[in-house]
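Q: I need the structure of the sequence given here:
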Amino acid sequence: MTMPGVREAYDDAAESWRRGPEAVYARLADAMVGVAPVELQDALVLDVGAGTAVAARAALDRGASRAVASDVADGMLRGRPAGIPAVLADAASLPFADRTFDLVTAAFCLGHMADPVAVLREVRRVAPAVVASAFTPGPGHPVKAAVDEVFARHGFTAPPWYQRQKAELEPRVDDPDGLRSLGHAAGFWQVEVRQLEVDAGLESPAAVVAWRTGMAHLAPFVSGLDPALLARARAEAEEAVAPLLPVTISMLVLCGS
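A: As a prediction, the model looks like this:
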């Protein structure tokens, strides 16, 4: 089951997400799909926790014959590419028969789940293989903290769902051993966790700030700021991240079959 507050946050952030984070997550999704444990040519793929379906699109680009997007946030799904069908569904209760798909993709969504093992068991029911991503342990690239700190000076505080995610849920998946254990606990026989380094494709401080301010934990606060204050905060954030470029994102990929 998706953690309370997540669906609402992503629905609220959907428009900002498409302007900033989507391009970054498309690169991460392509890298994840590139190490899938099954042949993608002509495969049937389900993208769980799909958001705007960047992983579904990556699978199609790599030869999948059909990809379906599934998420609890309708606002995010509306931003998916034309031609990708979608279902509004929780990842722990998928509306598909056993073995409907050849592969499930799950890009950075297990950390939103109250019970990621239950989700992966449901994934295993509808497909014999999964490829799922998470961040590596630690605070991540320093631009993340730099942007949050600037907006904190202007009144931002992390919402409760995000605080819980960081404190309780993500530590179970943002760790190679923990992620591997989740795969085994869900019943996958072959489980591998790989670490990849991905160029985020962010070529300017403005692009970095658009990425971070479009994230679901920050976007609702940003959208409520007075335009003059927002412009000042953006300028401060761009100045803060400028010395920290380029941005390379370290990610874990669970390959289960």
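Q: make it CA atoms for all contacts and neighbour counts henceforth
A: Will do.
Q: so how far is residue 14 from residue 47?
A: To residue 14, residue 47 is 17 Å away according to CA to CA, to the nearest Å.
Q: what does residue 103 give?
A: From residue 103 over to residue 14 the distance is 26 Å, taken as CA to CA.
Q: then residue 183?
A: Residue 183 sits 30 Å away from residue 14, going by CA to CA.
Q: could you do residue 87 as well?
A: Distance, residue 87 to residue 14, by CA to CA: 17 Å.
Q: ok, residue 60 next?
A: Using CA to CA, residue 60 is found at 23 Å from residue 14.
Q: alongside the first, I'd like the structure of this one:
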Amino acid sequence: GICLTAASLLGTVISAVVLGIFIHHRSTPVVRANNSELSFLLLVSLKLCFLCSLLFIGRPRLWTCQLRHAAFGISFVLCVSCILVKTMVVLAVFRASKPGGGDILKWFGAVQQRGTVLGLTSIQAAICFAWLLSSSPKPHKNIQYHKDKIVFECVVGSTVGFAVLLSYIGLLAILSFLLAFLARNLPDNFNEAKLITFSMLIFCAVWVAFVPAYINSPGKYADAVEVFAILASSFGLLVALFGPKCYIILL
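A: Next comes the predicted model:
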């Protein structure tokens, strides 16, 4: 628990530092060329991803059981939605640079970008709300694994709700990866697609490995597996997307 907590806090601090660097250097070409507003929102969502893992650590209570998966699901959809919209903008800008493609940018303005991120995130919020109303996660005393001990754990309530939450994140992640993969060979001015492709490949690999590991992990170990997946994918996105940019900005 201590190691996972330390990793979560470390990720939060690093995200905050990177956000500070980007805000301080917001007028530089590197930050401005890569859609600074979505980059700021993406860093905030990554901070939330790191922080939500803390809800999985410690003795389960009703409010932590209910909040942990909702916070995780909404934070990750906010994060992946920003990446998806950034990828769509990269493709739109490149298309607009070609003859006859000028009109496409009116569909990808700042208002449309914010609206898309908000809309995609609202869908996940609705999924979480329906899950909490129908069959909410709750604390459970488990004596199955250790007959001489009572293990406190959270049961997910509705397995269908949890599956839909994960599936929606997976759908957006796969779509982001496919669009970024298609855009990977665009000219250097649009090369953020390569970073997005690599980051989403890491993200998808972590969560593909998570599903069988989570299913086969008993009780409290399932929570540890989920926290590890949250932290691994969050660090993967943070390093892959912002590491090269910070290197260019600072050096």
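Q: after superposition, what's the TM-score here?
A: Here the superposed chains carry a TM-score of 0.27, computed using TM-score structural alignment, normalised by the length of the second structure; 116 aligned residues with a CA RMSD of 6.1 Å.
Q: coming back round to it: residue 103 and residue 14 of the first structure: which is more packed in?
A: Set residue 103 of the first structure next to residue 14 and count neighbours by other CA atoms under 10 Å: residue 103 wins out with 30 against 27.
Q: all helices of the second structure, in order?
A: 2-24, 29-33, 36-52, 62-96, 110-135, 159-182, 192-215, 219-250 (DSSP state H).
Q: same check on the first structure?
A: Under DSSP H, the first structure gives helices at 6-19, 21-33, 54-61, 74-77, 116-126, 142-152, 160-164, 170-173, 176-185, 205-213, 219-223, 227-241.
Q: from the contact counts, what lies against the second one?
A: Using 3 or more CA pairs under 8 Å, 6 or more residues apart in numbering; DSSP states H and E as the contact definition, the elements that helix 21-33 of the first structure packs against are helix 54-61, strand 103-107, strand 130-135, strand 191-199, helix 205-213.
Q: isn't residue 29 of the first structure right up against residue 54?
A: Yes. Using CA atoms under 8 Å, residue 29 of the first structure is in contact with residue 54, at 6.3 Å.
Q: number of residues surrounding residue 150 of the first structure?
A: Per other CA under 10 Å, the neighbour tally for residue 150 of the first structure reads 18.
Q: what sits closest to it if chain neighbours are left out?
A: Leaving aside its sequence neighbours, residue 150 of the first structure sits nearest to residue 237 (CA to CA, 6 or more residues apart in numbering; 5.9 Å).
Q: so what's that neighbour up against?
A: Residues near residue 237 of the first structure by CA atoms under 8 Å, 6 or more residues apart in numbering: 146-147, 150-151, 209.
Q: what about residue 167 of the second structure, neighbour count?
A: For residue 167 of the second structure, using other CA under 10 Å, the count is 12.
Q: how much space separates it from residue 178 of the second structure?
A: For residue 167 of the second structure, the distance to residue 178 of the second structure - CA to CA - is 16 Å.
Q: returning to that earlier point: distance to residue 249 of the first structure added to the helices of the first structure, as CSV?
A: Output for the helices of the first structure, formatted as CSV (distance: least, CA to CA, whole Å):
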stretch, distance to residue 249 of the first structure
helix 6-19, 18
helix 21-33, 8
helix 54-61, 17
helix 74-77, 23
helix 116-126, 23
helix 142-152, 10
helix 160-164, 20
helix 170-173, 16
helix 176-185, 16
helix 205-213, 12
helix 219-223, 21
helix 227-241, 15
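Q: of the contacts of residue 237 of the first structure, which is the most crowded?
A: With neighbours taken as other CA under 10 Å, the top of those is residue 209, carrying 27 neighbours.
Q: residue 238 is in contact with that one, correct?
A: Yes. Using CA under 8 Å, residue 209 of the first structure is in contact with residue 238, at 6.3 Å.
Q: residues contacting residue 59 of the first structure?
A: Contacts here follow CA under 8 Å, 6+ apart; on that basis residue 59 of the first structure touches 30, 33, 40, 45, 67.
Q: could you find the closest non-adjacent residue to the first one?
A: Meaning residue 30 of the first structure. Nearest non-adjacent residue to residue 30 of the first structure (CA to CA, 6+ apart): residue 58, at 5.2 Å.
Q: okay, now that neighbour: neighbour count?
A: By the criterion of other CA under 10 Å, residue 58 of the first structure has 21 neighbours.
Q: mind checking how far it is from residue 88 of the first structure?
A: Counting by CA to CA, the gap from residue 58 of the first structure to residue 88 of the first structure is 20 Å.
Q: repeat that for residue 220 of the first structure.
A: 22 Å.
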